[in-house]
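Chemist: What would the 3D arrangement of this be:
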Amino acid sequence: MELILSLAIGTLAGSGIWLILRPRTFQIIMGLSLLSYAVNLFIFSMGRIKLGGAPVIDTTVGSDPALYTDPLPQALVLTAIVIGFATTALFLVVLLASRGLTDTDHVDGREPEA
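Modeler: Here you go, the predicted model:
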């Protein structure tokens, strides 16, 4: 399970960085989204990978911390997802306005000469 999670984080982070280095604005926005998903998965994995563990203390099981998952990374990731959707929507609106004003979505505002 840890190997699959590590590969997913690495793939998302690598793809996000590759897209951020592209010359088009939409590709940069998608790269930032992929990179934020990679960071969210990383934060989520810091709460211990415990399958079937209760996030809240159960009186019948006991108070051993090894029996529970940490709810704080789950709450942080949930908040980060909501904020990420809002900022992506804002970036897309700014992208559309910029494309309407300059007639290009190239980062430096002009198409490369061929």
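Chemist: going forward, measure contacts and count neighbours with C-alpha atoms only.
Modeler: Noted.
Chemist: what's around residue 24, how many residues?
Modeler: Neighbourhood size, residue 24 [other Cα atoms under 10 Å]: 17.
Chemist: Identify the residue spatially nearest to the residue nearest the centre of the chain, adjacent ones excluded.
Modeler: Central residue of the chain (Cα atoms, centre = their mean): residue 37, 1.8 Å from the mean position. Among residues not flanking residue 37 along the chain, residue 12 sits closest, at 7.1 Å (Cα to Cα, 6 or more residues apart in numbering).
Chemist: One more, please, to line up against the first structure:
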Amino acid sequence: MLLVALGLYCLLLKRNLIKLIIGLVVLTDGIHLFLISLGYRSGGAAAIVSGEMFSDLPGFAAQAVDPIPQALVLTSIVINICILALALSLTIYAYRHYGTLDPSKLRRLKE
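Modeler: The predicted structure follows:
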């Protein structure tokens, strides 16, 4: 929860594109940790069924860790890396072209 709050703080109050991107990464990492913790089960086993587990499948299902949040978070991490690379490349382009990383100055330059 602290990571989400720190990410929101950076997104709302910082006036530098690099700091905004760092805030976005921290925010999404906090969300990823929260979603992974939703699938945690104390004493749980991996959701891999082998031959001897078919005899007690309902008991195994009650013990197994839910793999859906893990798969969704893994997909989200990959998408987040792509967004991060795109945002950093656009930031580098904006700095080379306009000479500033302040979003309000970039908006004024557009006009």
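Chemist: related to what we said a few turns ago, so the residue nearest to the centre of structure 1 touches residue 10, yeah?
Modeler: No. Residue 37 of structure 1 lies out of contact with residue 10 (Cα atoms under 8 Å); the separation is 10.9 Å.
Chemist: picking up where we left off before, which residue in structure 2 aligns with the residue nearest to the centre of structure 1?
Modeler: Correspondence of residue 37 of structure 1 to structure 2, assessed by TM-score structural alignment: residue 29.
Chemist: Helix or strand: which one has that match?
Modeler: Using DSSP states H and E, residue 29 of structure 2 sits within helix 17-38.
Chemist: Quick one: the helices in structure 1, in order.
Modeler: Secondary structure of structure 1 by DSSP state H: the helices cover 2-20, 25-45, 71-102.
Chemist: Of these, flag the one that's most buried.
Modeler: Mean neighbour count (mean count of other Cα atoms under 10 Å) peaks for helix 25-45 among the helices of structure 1, with a mean of 20.
Chemist: Pretty sure the match of residue 37 of structure 1 sits against residue 3.
Modeler: Yes. Counting by Cα under 8 Å, residue 3 is a contact partner of residue 29 of structure 2 at 7.3 Å.
Chemist: matching residues in structure 1 for stretch 75-84 of structure 2?
Modeler: Taking TM-score structural alignment, stretch 75-84 of structure 2 hits residues 79-88 over in structure 1.
Chemist: starting at the chain centroid, how far to the matching stretch?
Modeler: How far stretch 79-88 of structure 1 lies from its chain's middle: 9 Å, per Cα atoms, centre = their mean, to the nearest Å.
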